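Novice: below: sequence and its predicted model.
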Amino acid sequence: MTAEVPSRRPVTIVVPVYDDLAGLLRCVEALMETVDVNVDRVLLCNDVGPHADEIEGRLLNLIRDRPGFEYVRNERNLGFVGNCNRAALELDRSGNDVLLLNSDTIPLPGFLDEMATVLASDDSFGVVCARSDNATIATMPYARRNPRSRATPERTTELHGVLRELLPRFTVAPVAMGFCFLIRREVIDRFGLFDHVFSPGYGEENDFCLRINRAGYQAVFANHALVLHTGSTSFSGDRGPALRLEHERILLRRYPFYASAVALFLGRVRDAVDVFADTFLPDDGVLRVALQLPAVIDEAAVARATAVLEAAPDDIVITLITGREQARVARRSFPTADLLVVGRPRQVFDVTVAFGAVTSFGGLSSLNANAPRWLLVDAIPHHRQWAEAVRHHRDAAIDRILRRFDDSSVDWSSPEDLIAAIRHVGSKPIDAERLRLRWNAVADMAEATGLLKHPDRVSVRRLVALALGARSPWLVTRLRAIRAARA
């Protein structure tokens, strides 16, 4: 018998209003189309921005005589944190759960029912957010096949439609994203809302999620709900970056484990379909391939990889992947090729080719992170002599794991044959359940062997860097650009 899901509670949608009239009107019009005012209500809170009177006139005209929509105007500007706190703690006396919804969002049909149902499904869920095209770790897709392409709301909407039923209904995360932030009313009654130290904004929702988590409440993503988010800039000049850096420093001082919690979520907790979302619906007519170079880049490896790069047709785009210790050799050997150093880049591929024997858990973990399909080239041979078996038992164990999850295994013969094998593997549909099994198995091994480490302390060096960055944001931007150029 299927367990009955508790009926969801009514919600007050709080829309903090400051500027961006065009975006605000789109948001309110979308709410008019998607919100059932017989169950839920909308509270528009004008925080007296630079065009407060014009915005007030347009809003009042738009919602005139419309039931379920209420408008209030603050006597003075309170900032985002103060505006949200006033709305949730003073103005809304309904007892409803509260959804803080940015005015630069476009909620899609069914979003509120889905989010509220997820919130009601577990008493430990304190906050729920939707998925979006622009919401940091709640973005879909988070990692893209082509990072040079522009993320669009249309792409996210199409992709979400394809993957909605493949994804779990919710995913527990370290924090929920503040653009669309549904909070259980009893949590607000118990803990209040945002800490004014984060005023006027940035980081307040992360602090709230981590604060209530100490009492056992969890933040979750409602994977079947979609809300598009423009993400307009709230602060001009250096003020925005300075606030971000300073508030990040406050977060890390309060919650030293926070950065590692996000890394753990991205590297282990997410559903595998979510990790490789962009590969389920290729949109550019090419096959994107990660060719993982061997641990030692010798002359034979250079010759073979060069031959494959030269033989690749226009519809097969190859990126070379190498370890940090071989990065300089790789750059010297392949000066014109696209090259990535092993890590967790914001890019995924359709196929990963293990070029040569994979003999380390690091190589195995890199394969797992890069693509949903594996092609092995010149895997470790089976040892018939016991002396060889003993000498290479660790390599053989890694190879058995590889073969359990590979999509094909070939011996090197020619670059043309390898291109044909790549095309064949890339044409296979992705088996979501098999992908999940592989993702979890390899991630478990990486953690058990100590390859993935998540310290519960933040370094003094990082705190100092954030403090300096808050004073000189331009310096942080410059240093990040230099680091990206070297990667």
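Specialist: Alright, I've got the coordinates. Numbers count the residues shown, from 1 in each chain.

Novice: rest of the way, CA atoms for contacts and neighbours
Specialist: Will do.

Novice: find the nearest non-adjacent residue to F361, please.
Specialist: A446 (6.7 Å; CA to CA, 6 or more residues apart in numbering).

Novice: beyond the helix or strand containing the one you found, next helix or strand please.
Specialist: Per DSSP states H and E: A446 is located in helix 432-448. Using DSSP H and E, the helix or strand that directly follows helix 432-448 along the chain is helix 460-471.

Novice: tell me, how many residues neighbour A327?
Specialist: Applying other CA atoms under 10 Å, we find 18 residues neighbouring A327.

Novice: oh sorry, the question was meant for P16
Specialist: 24.

Novice: just to be sure, it is in a helix?
Specialist: No - read with DSSP: H, G, I helix; E, B strand; the rest coil, P16 is strand and lies in no helix.

Novice: would you check that L245 makes contact with A470?
Specialist: Yes - at 5.1 Å, L245 counts as touching A470 under the criterion of CA atoms under 8 Å.

Novice: tell me who's in contact with the nearest residue to T117 once chain neighbours are set aside.
Specialist: Nearest non-adjacent residue to T117, counting by CA to CA, 6+ apart: R8, 5.0 Å away. Listed by CA atoms under 8 Å, 6 or more residues apart in numbering, the contact partners of R8 are D113, A116, T117, L119, A120.

Novice: now those in JSON lines, with neighbour count, distance to A432 and secondary structure?
Specialist: Shown next, in JSON lines, are the contacts of R8 (neighbours: other CA atoms under 10 Å; distance: CA to CA, whole Å; DSSP: H, G, I helix; E, B strand; the rest coil):
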{"residue": "D113", "neighbour count": "18", "distance to A432": "26", "secondary structure": "helix"}
{"residue": "A116", "neighbour count": "25", "distance to A432": "27", "secondary structure": "helix"}
{"residue": "T117", "neighbour count": "17", "distance to A432": "25", "secondary structure": "helix"}
{"residue": "L119", "neighbour count": "28", "distance to A432": "26", "secondary structure": "helix"}
{"residue": "A120", "neighbour count": "18", "distance to A432": "27", "secondary structure": "helix"}
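
Novice: want to compare, so here's the second one:
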Amino acid sequence: MQPDRAVRRDRPIVSVIIPTVSQATHLSACLAALQGTTDAAVGELDIVVVLNGATAAVRDVARATPGIRLVDSAVNRGFAGGCRLGMRASTAPLVVFLNDDVVVTPGWLAPLLETVASIPQAAAVGVRVLDVSGVVQEIGSVIWSDGSTRPLGRGQPSASSAWRWRRRVDYCSACALLVRRAAWDEVGGFDEGYHPAYYEDVDFGLALAAAGHEVWVDPRSTVVHAESASSSLPFKQFLFERQRARLVARWGAALTSCLAPPRRPEEIDAVCRAAVDRLAGPGPRVLLLDDRVPRHGLGSGFDRMADALLDLAASGARVRCLPTQAPGEYVPPLAAAGVSVVTADSAAQLQEHLAASDVVIASRPNNAALLMAAREQLAPEARPVLIYDAEALYHRRLERQAALSDPALGLLLRAQAAEWLDRERLIAGCSDAVVCVSHDEAAFFRHHGAGAVHVVTPWLRQPSLTDATLRGRADIGFVAGWMAGAGSPNADALEWFAGEVLPRVARVLPWIRLRVTGTLPEPLRRLEGPRLRVEGFVNDLAGFYRQLRVAVAPIRFGAGVKLKTVEALQYGVPVVATGVGAEGLDEDVAAAITVHDDPEPFAEALVRLLTDAGAWRAQRTAIEQVMATHRPAAGAWPAVLATVLTERERADVHHAL
């Protein structure tokens, strides 16, 4: 080994080691991407390029690249040997091994650093690897008992949510792998016996496990890999078989704890899931059925369910989400928490998911009905616990809408309300537990036979009080979701407010403006104008609320606690709401809200808060007093889960439809 060039690095956090032989074009793209994605939290990367018996073209590319260090070996020492040379030339406590045919993407490093910082036992962390066409090559891999391997997610399109959650795995490809130096030193690093390439990362994963360490994959980090750019397919297949034999000779005893490879193609998914599950820990297996994958900013109750999933995952539960009305969606905060997204294209697949669960949470009555029908097809001993998440009473929402509608539509809505009432009564009797957002709705479920009913007020995790100052606050805000379309409670609320309330406010305050989040359904876009501004999707809600003088919740029909009301209070913004917009909250919380159902007093309350600094500060003080005693209960859903499982152990009761 001959040091070729030195570049000063003052205590680097991360070194990137790139062995290279003959792919000059790939190396150039690799280095350009690395230097173009510097992470501010890490600073400048310590990039070490190992000229591993490299060609003249490769040497020219490396020497023309500023800001890197070169290590020169006259002979090709193989991938493991090249990595070991680079390791000896670096000093950072964290090292990323990178193939020269890999291109990193923006933001690739931060998730890996977060994972090693939050999971002490994670000695190595891999990434999501795509090929040059955008198809998944690997999101972590499985080792089978015969020493063969299976890359998870292989062949999936880039947008797929399959296997796209942070988790422990048997090993990850060393084409892009972050490693703790201390763990590397402890197990001796990559074994040069796997010369020239392949299986050194498999061997390394087994060595780490034998020493009590773990390998994780974080799919929030993505790289693009020109797979096998440095070797032909026949030679690669020859090496795979030779290196697998070496692995089995060394790790035969350890491989007995791995699962046997699937024998038929139709078994692959199930056996891969089982292989991953064996590493997932002992926490209860929780499956959520909801219309779509919950995430913050969607509205329609999905914010509170996203919080619930994060809390359950943090408590050690193994959480999966099955969307029933929309395709599976990748949500980075859920993926980081280890929440997986699964699909069921048939009743049989849904039953498989149920049988692989200890607890199933059904949110919304349509999903509860789907779940109960599938659950009844399982043997009693195989049925999971059923928790119904009553984010609102749907029959009550329809009854209220009927009261505001013309006679013909009202008659139809009342008939639908009666059907939903029957469904919700059935759910009450068939669920092992029900979670409600208010005591009022909890009373309904108790009355109709629900055994265990829990009330979890939907205080959200993310919001916190904005500055208690009037400077920069001028507007009225309506934070709403529009997925339910032009016939939704939010649409009716905006129509009523824009037609009945806003003109009354504007007569006194001609400069006033209502700012509405989201994208309005087509029939409502006629409302846009100088006094009604549509913001689109707002990424920074805290910044948005910081500009509001008042928030409104002019809901005239609906049920449950309105998250827009709760959220505005948590951000410290005074709220004017209808009775429906403020319902379901504890008395002391409701006292911090101005409530009017008629447009004239509603408008007068807004004018007072918009012009009277004393009135605004008095309501802000009332909100602060409420927030001092009402905070998000991070352990609320885990406590419900623990209680339900304890009750299940005491009495194994299965409800029949």
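Specialist: Structure received. Predicted model, so just to flag it, every value in this text is computed and none were measured.

Novice: hmm, back to that, the residue nearest to F361 of the first structure and V187 of the first structure: what is the separation?
Specialist: 36 Å (CA to CA, to the nearest Å).

Novice: likewise for R253 of the first structure?
Specialist: R253 of the first structure is 24 Å from V187 of the first structure, by CA to CA.

Novice: kindly report the same for V275 of the first structure.
Specialist: According to CA to CA, V275 of the first structure stands 31 Å off from V187 of the first structure.

Novice: swap in T156 of the first structure?
Specialist: Between T156 of the first structure and V187 of the first structure the computed distance is 31 Å (CA to CA).

Novice: for these two, indicate the residue with more neighbours.
Specialist: Neighbours per residue, other CA under 10 Å: of T156 of the first structure and V187, the larger number sits with T156, 23 against 16.

Novice: before we move on, what SS does the more buried one have?
Specialist: helix.

Novice: and Y199 of the second structure, what pairs with it in the first structure?
Specialist: Matched by TM-score structural alignment, Y199 of the second structure corresponds to G203 in the first structure.

Novice: list the contacts of the residue nearest to its match when sequence neighbours are not counted.
Specialist: Spatially, and ignoring its direct neighbours in sequence, G203 of the first structure is nearest to H247 (5.9 Å; CA to CA, 6+ apart). Residues counted as contacts of H247 of the first structure (CA under 8 Å, 6+ apart) are F198, Y202, G203.

Novice: just send those back as CSV, with distance to Y258 of the first structure too.
Specialist: Listed next are those as CSV, based on distance: CA to CA, whole Å:
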residue, distance to Y258 of the first structure
F198, 16
Y202, 15
G203, 12
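
Novice: could I get these as a markdown table with neighbour count, secondary structure and distance to I106 of the first structure?
Specialist: Shown next, in a markdown table, are the contacts of H247 of the first structure (neighbours: other CA atoms under 10 Å; DSSP: H, G, I helix; E, B strand; the rest coil; distance: CA to CA, whole Å):
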| residue | neighbour count | secondary structure | distance to I106 of the first structure |
| --- | --- | --- | --- |
| F198 | 22 | helix | 26 |
| Y202 | 21 | coil | 21 |
| G203 | 25 | coil | 22 |
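
Novice: quick revisit: how close does the residue nearest to T117 of the first structure get to D122 of the first structure?
Specialist: Distance from R8 of the first structure to D122 of the first structure, by CA to CA: 11 Å.

Novice: try P153 of the first structure
Specialist: Distance from P153 of the first structure to D122 of the first structure, by CA to CA: 30 Å.

Novice: tell me which of these two has more neighbours.
Specialist: Set P153 of the first structure next to D122 and count neighbours by other CA under 10 Å: P153 wins out with 18 against 13.

Novice: isn't the more buried one right next to R131, touching?
Specialist: No - counting by CA under 8 Å, P153 of the first structure does not reach R131; the two are 11.6 Å apart.

Novice: the longest strand along the second structure - contacts with which helices or strands?
Specialist: If you go by DSSP state E, the second structure has its longest strand at strand 214-225. Other elements packing on strand 214-225 of the second structure under the criterion 3 or more CA pairs under 8 Å, 6 or more residues apart in numbering; DSSP states H and E are strand 102-104, helix 109-118, strand 122-130, strand 167-169, helix 200-210, helix 332-336.

Novice: which residue ranges of the stretch 301-450 of the first structure form helices?
Specialist: 327-333, 361-370, 386-391, 393-405, 415-426, 432-448 (DSSP state H, counting those that start in this stretch).

Novice: equivalent range in the second structure for the first one?
Specialist: Under TM-score structural alignment, helix 327-333 of the first structure has no counterpart anywhere in the second structure.

Novice: buried by neighbour count: which residues of the helix or strand encompassing V607 of the second structure qualify?
Specialist: Counting by DSSP H and E, the element that carries V607 of the second structure is helix 599-611. The neighbour-count check on helix 599-611 of the second structure (16 or more other CA atoms under 10 Å) flags P599, F602, A603, E604, A605, L606, V607, L609, L610 as buried.

Novice: so it matches what in the first structure?
Specialist: When the first structure is aligned by TM-score structural alignment, helix 599-611 of the second structure has no counterpart there.

Novice: distance from that helix to the middle of the chain?
Specialist: Centroid separation for helix 599-611 of the second structure versus its chain: 40 Å, with CA atoms, centre = their mean, to the nearest Å.

Novice: mind listing what's buried in the following helix or strand past that helix?
Specialist: Once helix 599-611 of the second structure ends, the next helix or strand along the chain (criterion: DSSP H and E) is helix 613-629. For helix 613-629 of the second structure, burial by neighbour count (16+ other CA under 10 Å) applies to W616, R617, Q619, R620, T621, A622, I623, E624, V626, M627.

Novice: before we move on, the earlier item: name the helices or strands packed onto the helix holding V607 of the second structure?
Specialist: For helix 599-611 of the second structure, the elements it packs on are helix 502-508, strand 548-553, strand 575-577, helix 613-629, judged by 3+ CA pairs under 8 Å, 6+ apart.

Novice: what about V329 of the first structure, neighbour count?
Specialist: V329 of the first structure, neighbours per other CA under 10 Å, totals 16.

Novice: next one: the counterpart of A30 of the first structure in the second structure from A274 of the second structure, what distance?
Specialist: Correspondence of A30 of the first structure to the second structure, assessed by TM-score structural alignment: A33. To A274 of the second structure, A33 of the second structure is 36 Å away according to CA to CA.
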